[in-house]
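**Student:** Here is my input, please return the structure:
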Amino acid sequence: MPDPSIDRSSPVPYYRQLAEALAAQVAAGDLGPGDRLPSESDLGGRYSLSRATVRQALAHLEEQGVARRVAGRGVFVRGDEPDAPTGWPVTDPAAVLEAAYGPEHPLVELEVRTRGEAVLPPWATRLLEVPDGTRGHELGRLHLLDGTPALLSTHLQPPPVDAVVAVALDAGAAAGRDDPLAVALAAGGHAPVGTRRSLHAMSPRGAVAEALEAGPATPVLRIRAVSWSRTGALVDAAESWVRTDVAPLDLEVGSPRG
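**Tutor:** A predicted model of the protein is given here:
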């Protein structure tokens, strides 16, 4: 049965009713400072509301100063503590971007969208400095944080790197693992030691917008990157679309302070 806190006959929007119900729990002490609010999926099930409505309610609580979102961890009741960086740190210039959103994180789900041989798209052939029409290996994944689409990534490897990556990923899948791409590259002797990235704020369309559940006003960052091995060989081209309202990025350059 739906939670009676939501009056289906009321003219008050559902998201406002949910926000008020959660705020009442905070005021009553049922949820204290620093407590994590239930996930979007849990709230949607408990109150029989869509994820979009739940997300709108949580955003309203953030606007009212009742709660704050911590990327990759969830939404928490705001306390008196000073604000701290809530994004995902990207400190290693050679790291594959989505390693921060890997399967080891307790709130991350991975969906493999594509894996196998593919014709490299023009943007990838330019980055990898190979002829148009070159065939390579493609790995596409959707990363969800606490049930919300956060990052859609596509990685492409040219020959001869593609063959060893395919073998390594297939071996991991056969063993019941979803190995990070960096592991597969290292297993084949092609571990990246450097990466160049280009970042653009863009409005995704088509399949990308659908996968990320992104509307026209959703903040999305497109990141294209190329990585090279110790020999200087270009081993991987990547295109990542990041919903920065779900997974903001904290960029730290240079040595850590203190």
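**Student:** only C-alpha atoms for contact and neighbour calcs from this point on.
**Tutor:** Noted.
**Student:** so Ala118 is in which element?
**Tutor:** Following DSSP states H and E, the helix or strand that holds Ala118 is strand 108-119.
**Student:** Return the set of buried residues in the following helix or strand past that strand.
**Tutor:** Next helix or strand after strand 108-119 toward the C-terminus (DSSP H and E): helix 122-128. For helix 122-128, a neighbour-count test (16 or more other Cα atoms under 10 Å) marks Ala124, Thr125, Leu127, Leu128 as buried.
**Student:** quick revisit: ok, residues contacting the strand holding Ala118?
**Tutor:** 72, 101-103, 133-147, 166 (Cα atoms under 8 Å, 6 or more residues apart in numbering).
**Student:** hmm, back to that, make TSV out of the buried residues of helix 122-128 and add distance to Arg16.
**Tutor:** Output for the buried residues of helix 122-128, formatted as TSV (distance: Cα to Cα, whole Å):
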residue	distance to Arg16
Ala124	45
Thr125	49
Leu127	47
Leu128	49
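**Student:** ok, so of these, who is nearest Ser203?
**Tutor:** When the buried residues of helix 122-128 are compared for distance to Ser203 (Cα to Cα), Ala124 wins out at 20.1 Å.
**Student:** Apart from its chain neighbours, what residue comes closest to that closest one?
**Tutor:** Leaving aside its sequence neighbours, Ala124 sits nearest to Ala237 (Cα to Cα, 6 or more residues apart in numbering; 5.8 Å).
**Student:** Okay, buried residues for the strand or helix carrying Arg55 please.
**Tutor:** Arg55 is part of helix 51-63 when elements are defined by DSSP H and E. By 16+ other Cα under 10 Å, the buried positions in helix 51-63 come out as Arg51, Thr53, Val54, Arg55, Gln56, Ala57, Leu58, Ala59, His60, Leu61, Glu62.
**Student:** here's the other one to compare against:
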Amino acid sequence: MWIDDQSPTRLDPASDVPLHRQLGDTVRTAIAGGQLPPGTRLPTEAQFQERFGISRSVVRQALSGLTSDGLIQRGRGHGSVVAPKHEHHRAVQKMSGLSAQIATSDDVVTTEVLRLESDADPRAEAALGTSDLVSILRLRSVGTEPIALIHTWLARSTVPGLQASDLVNVSLHATLAARYGVPVSAGRRQVRAVAASGSVAAEMSVPIGAPLLVLEGTSLDSAGSAVEYFCTWHRGDQVVFDVDAGASAQDGSRSFKSGSVNPHSSPDEALGLSASALRLAESLTEFATRISDESQR
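**Tutor:** Take a look at the predicted model:
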């Protein structure tokens, strides 16, 4: 049983992090890493108490938080089980954003603007050709659960007068097109698997080291000029990246279909991104396994 593999001293009463948060993060990590797959029955409150030397109130507070986040389901007299996996799918080759792709009557997507300010970034400066930048940090959620953190840089001259309130629950690309006459029509993107750093973990309400999917790159207007540089962190346990791939007429290798990430990119670039995305699931599994092993040492 999973709890038998957990160290009795895993929770630290002397830590600044409350015990219920420590217990909740322990279970979250196990769910994200696959040690507690959907449908798995969790230990009883008594088993949690005995294993970690904590009170029933601490256990109930931790389980309540996990229930609110949709990670577990609790039934009277039946104990708690890991909730069925609810995945949000994003097509990497589509220019439409995450909210446009996953918003349904059941999944209401909200966008909170955390910061809009001047901010220097060497990658953004190189991509946009200016150091006079506007930095926008947004948190995208489904219900009350954060699923993506978006950091975008724009040339200040592109968006004069833009305020944080203009982007609350509003698409940035739609605003660029409607208000500033700058439609986003193409882009160059990269996909990577990373472990959540402290600042990103705090904004996304996940444990430090949780597996994330990062989509980053540059968006272009219809003339091929760079409009934005962005980096978006997606929760690896909530968001799945889909890639259209097919046999190339020339060499039989896997490549994007027409309508790919960047219609102006070379075949080598398209093949490289396709291969990177196809390896993503394997990379996430390796991250989750390593994170879980390290957290138990």
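**Student:** Let me see the contact set for the residue most central in space within the second structure.
**Tutor:** By Cα atoms, centre = their mean, the second structure has its centre lying nearest to His234, at 1.2 Å. Applying Cα under 8 Å, 6+ apart, one finds that His234 of the second structure lies in contact with Ile147, Ala148, Leu149, Leu212, Leu213, Val214, Leu215.
**Student:** Tell me the span between the first and last residue of stretch 150-166 of the first structure.
**Tutor:** Stretch 150-166 of the first structure has an end-to-end distance of 25 Å (Cα to Cα, to the nearest Å).
**Student:** residues of it that come out buried?
**Tutor:** For stretch 150-166 of the first structure, the buried set under the neighbour-count rule, 16+ other Cα under 10 Å, comprises 150-158, 161-166.
**Student:** show me where the stretch 51-200 of the first structure has strands.
**Tutor:** For the stretch 51-200 of the first structure, applying DSSP state E, counting those that start in this stretch gives strands covering 67-70, 74-77, 88-90, 108-119, 135-145, 148-157, 194-201.
**Student:** Please identify the most buried of those.
**Tutor:** Comparing these by mean neighbour count (mean count of other Cα atoms under 10 Å), strand 148-157 comes out on top with a mean of 24.
**Student:** Give the aligned range of that strand in the second structure.
**Tutor:** Using TM-score structural alignment, strand 148-157 of the first structure corresponds to residues 145-154 of the second structure.
**Student:** That stretch vs the first structure - mean distance after superposition?
**Tutor:** Once fitted to the first structure, stretch 145-154 of the second structure is off its aligned match by 1.0 Å on average (mean Cα distance after the TM-score superposition for the first structure).
**Student:** Centre of the chain to that stretch, how far?
**Tutor:** When distances are taken as Cα atoms, centre = their mean, to the nearest Å, stretch 145-154 of the second structure is centred 8 Å away from the chain's centroid.
**Student:** Contacts for it, please.
**Tutor:** 69, 124, 128, 133-141, 200, 203-205, 227-235, 238-239.
**Student:** Can you tell me how far the aligned partner of Ala225 of the first structure in the second structure is from Ser99 of the second structure?
**Tutor:** Using TM-score structural alignment, the equivalent of Ala225 of the first structure in the second structure is Gly217. Between Gly217 of the second structure and Ser99 of the second structure the distance, using Cα to Cα, works out to 18 Å.
**Student:** Kindly report the same for Arg60 of the second structure.
**Tutor:** 33 Å.
**Student:** more crowded one of those two?
**Tutor:** More crowded of Arg60 of the second structure and Ser99, by other Cα atoms under 10 Å: Ser99, with 21 against 14.
**Student:** Find the residue closest to that one in space, skipping its chain neighbours.
**Tutor:** Distances taken as Cα to Cα, 6+ apart put Val109 closest to Ser99 of the second structure, at 5.8 Å, once the chain neighbours are dropped.
**Student:** One more: Ala83 of the second structure?
**Tutor:** The nearest residue in space to Ala83 of the second structure (Cα to Cα, 6+ apart) is Ile72, at 4.5 Å.
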